[in-house]
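Colleague: Sharing a model that was predicted from the sequence below.
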Amino acid sequence: MLAPVAIGQQLSMLKQNKFIKVYLDLVLTSTYVCSQLKDYDSGNVIQRERLDYEKISDASLLLPKIKKILEIINIDFYNVVEPKFIFDNNYYIFVPDSLYIKGKEKTFLKFNVGLESDDYITTDSIEKLNIYNIYLPYVNINNYLIEKFKKLEFYHYNTVLINKIVSVSNSDSCHCFIENTDLKILIIENGEIFYFNSFSYKTLDDILYYTLLIINDQSFKNKNIPINIHAGKKIDEIKVKFNNFIKNISVIKNNNFAQVL
């Protein structure tokens, strides 16, 4: 007798949620998708969910992950006022302001990505570093979200990640971002991006190898640069392993939710 009442109460609460205005943030990568709901008036986080999965190489298989996370948070029972979509892929290139020419995005991107004649290309700005990020968005996912929410603000993951770092400080520094099986290494020198790249890894030894490879490159002059390792787990293990090989290192624990939220 109690179960039907509980279900009815739950449905009633969900229906009431339709009147709650929210910001929706979605983050999608090849190994996880996560969502964040924030109250529109207060800005307080209402709900966070994350769904991890085996690495996906076929981009067409990512849309079902977006649909699944939206189902998990019962998004249809909220009034989404500002939807934001942040996604990660390797279809991008950084171009300095001094070289960027509006309308010539395909000319730049073709050096990094095999392009089709009808590919849609767009750009983000990393203003503090005077750089444009030219990239291919996931058009099918964008279209789905626009159809569902009537509008959409979207960014490349690397844009948001780097903007977040330089908003705190753009002094000389090296940042290693560890997330599932992916590693990103960012080096800022003299207020510019000296190096940025992504790697796949299996062990902490792989991460250490890639980090040492980059910071020991002969073209990298500042050998005393602070190294910041951003990770959500194995914090103590990372400290022990890296301290044996690298000086001036800090391990920064994130909330294991998403580097960009």
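Modeller: Arrived safely.

Colleague: going forward, measure contacts between C-alpha atoms and count neighbours the same way
Modeller: OK.

Colleague: shouldn't Ile187 be in contact with Asp172?
Modeller: Yes - Ile187 lies in contact with Asp172 (CA atoms under 8 Å); the separation is 7.4 Å.

Colleague: If you count surrounding residues, which of the two has more?
Modeller: Neighbour comparison, Ile187 and Asp172: the larger count goes to Ile187, with 24 against 18 (by other CA atoms under 10 Å).

Colleague: Would you confirm that the more buried one belongs to a strand?
Modeller: Yes - per DSSP: H, G, I helix; E, B strand; the rest coil, Ile187 lies within a strand segment.

Colleague: and the residue nearest to it when sequence neighbours are not counted, helix, strand or coil?
Modeller: Nearest residue to Ile187, sequence neighbours excluded (CA to CA, 6 or more residues apart in numbering): Cys174, at 4.3 Å. What three-state DSSP gives for Cys174 is strand.

Colleague: In contact with Cys174: list those residues for me.
Modeller: Residues near Cys174 by CA atoms under 8 Å, 6 or more residues apart in numbering: Ile185, Leu186, Ile187, Ile188, Ile225, Pro226, Ile227, Asn228.

Colleague: Alongside the first one, take a look at this:
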Amino acid sequence: MEQTISKQNKLSYKLSILIRQDGLSFCVSQQNPAKVISFSTEEFSDKKTPEELLHFIENYIEYSLAEYEIEDVLAIYGNQLYSFVPRPIFKEEHLTDYLKYSVKILKTDVASFDELSNQQINNVYIPYVNINNYLFENFGAFTYKHASTLLTEFALQNSTDKTKVYVNFQNSSFDVCVVSKANLLLCNSFIHETAEDFLYYLLFTFEQLSLSTAETPVFLMGNIEKESDYYKLLYKYIKEVIFVERIKNIETSTMNSESLHTHHLLLSSICE
């Protein structure tokens, strides 16, 4: 379920943080109407530990948020430590059991879960406890979710009778979500080092679900552009490759067009 810790003081702005091992993104926004006030991103050439990520978050909050009064905080975890579980067989007391066969779990890890909207599915995952503790100590109430939950809900909201493949691409990994007729068929994440890695895993997904590369469209978001080797190779094998359109009901004049596409998933959370 969506995780929330209570707080009494209500302030003015919303802080959204996308937390990945290979990068961090920070967005300060206001609502009614939704508007991006400040946006910052930090990309890493190597994967950072939760302790190292917390260090960057602490520095950002200390030196970049002094002029803002934060009312709401949303932390989005973009790690691969997750698994989707059908709700009819889900039991909250067995969270780590759903992860232990596919995820390396440490003794200090605490599992959590999101409930997917309009689906009988829960997303079980490992948030970073040290970051959650820090955010609670500094802001009180805050909400946290997994990035794959946001990707899946976005894909389902745009689902039609035609099967669609949504790809959220990042520096060292990418998430794939396949939907059809308002049903989730698959959501998974893969590590990549080359364009060939990317193509292999995506075509493997097509093969496993018996999808046609000539008829099934792939919708792209994240850190991928038409000029990249990844896109060029993908376009050789997939007939219909489409970049997800920018979110129209958010004022984003402080961001360039590339950032709008790259950080689509984070921006989609602003109006929640």
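Modeller: It's in. Nothing here was measured: the structure is a model prediction, and the numbers come from that model.

Colleague: TM-score for the pair, please.
Modeller: TM-score of the superposed chains, computed with TM-score structural alignment, normalised by the length of structure 1, equals 0.81; 240 aligned residues with a CA RMSD of 2.5 Å.

Colleague: The residue nearest to Ile187 of structure 1 -> structure 2?
Modeller: Taking TM-score structural alignment, the alignment pairs Cys174 of structure 1 with Val165 from structure 2.

Colleague: just Ile227 of structure 1 next, same as before
Modeller: Matched to structure 2 by TM-score structural alignment, Ile227 of structure 1 sits across from Val218.

Colleague: Same question for Glu153 of structure 1.
Modeller: Aligned partner of Glu153 of structure 1 by TM-score structural alignment: Thr143.

Colleague: what helix or strand is Tyr134 of structure 2 on?
Modeller: Per DSSP states H and E, Tyr134 of structure 2 falls inside helix 129-139.

Colleague: quick one: contacts of that helix?
Modeller: Helix 129-139 of structure 2 has contacts (CA under 8 Å, 6+ apart) with Ile5, Lys7, Pro50, Glu51, Leu54, Ile70, Val73, Asp109, Val110, Phe142.

Colleague: could you point out which element follows that helix?
Modeller: Sequence order places strand 142-146 as the next helix or strand after helix 129-139 of structure 2, per DSSP H and E.

Colleague: and the angle from that following strand to helix 129-139?
Modeller: If you take axes from the mean of the first three to the mean of the last three CA atoms, to 10 degrees, strand 142-146 of structure 2 sits at 150 degrees to helix 129-139.

Colleague: pull the longest helix from structure 1.
Modeller: If you go by DSSP state H, structure 1 has its longest helix at helix 2-17.

Colleague: which residues in structure 2 does the next helix or strand after that one align to?
Modeller: Using DSSP H and E, the helix or strand that follows helix 2-17 of structure 1 in sequence is strand 21-28. Taken onto structure 2 by TM-score structural alignment, strand 21-28 of structure 1 occupies residues 12-19 there.

Colleague: ok so, going back, return the member of the contacts of Cys174 of structure 1 nearest to Lys106 of structure 1.
Modeller: The closest of the contacts of Cys174 of structure 1 to Lys106 of structure 1 turns out to be Leu186 (CA to CA; 24.5 Å).

Colleague: which residue lines up with that closest one in structure 2?
Modeller: By TM-score structural alignment, Leu186 of structure 1 lines up with Cys177 in structure 2.

Colleague: Surely that match touches Leu202?
Modeller: No - Cys177 of structure 2 lies out of contact with Leu202 (CA under 8 Å); the separation is 10.5 Å.

Colleague: Who has more neighbours out of the two?
Modeller: Cys177 (25 against 21).
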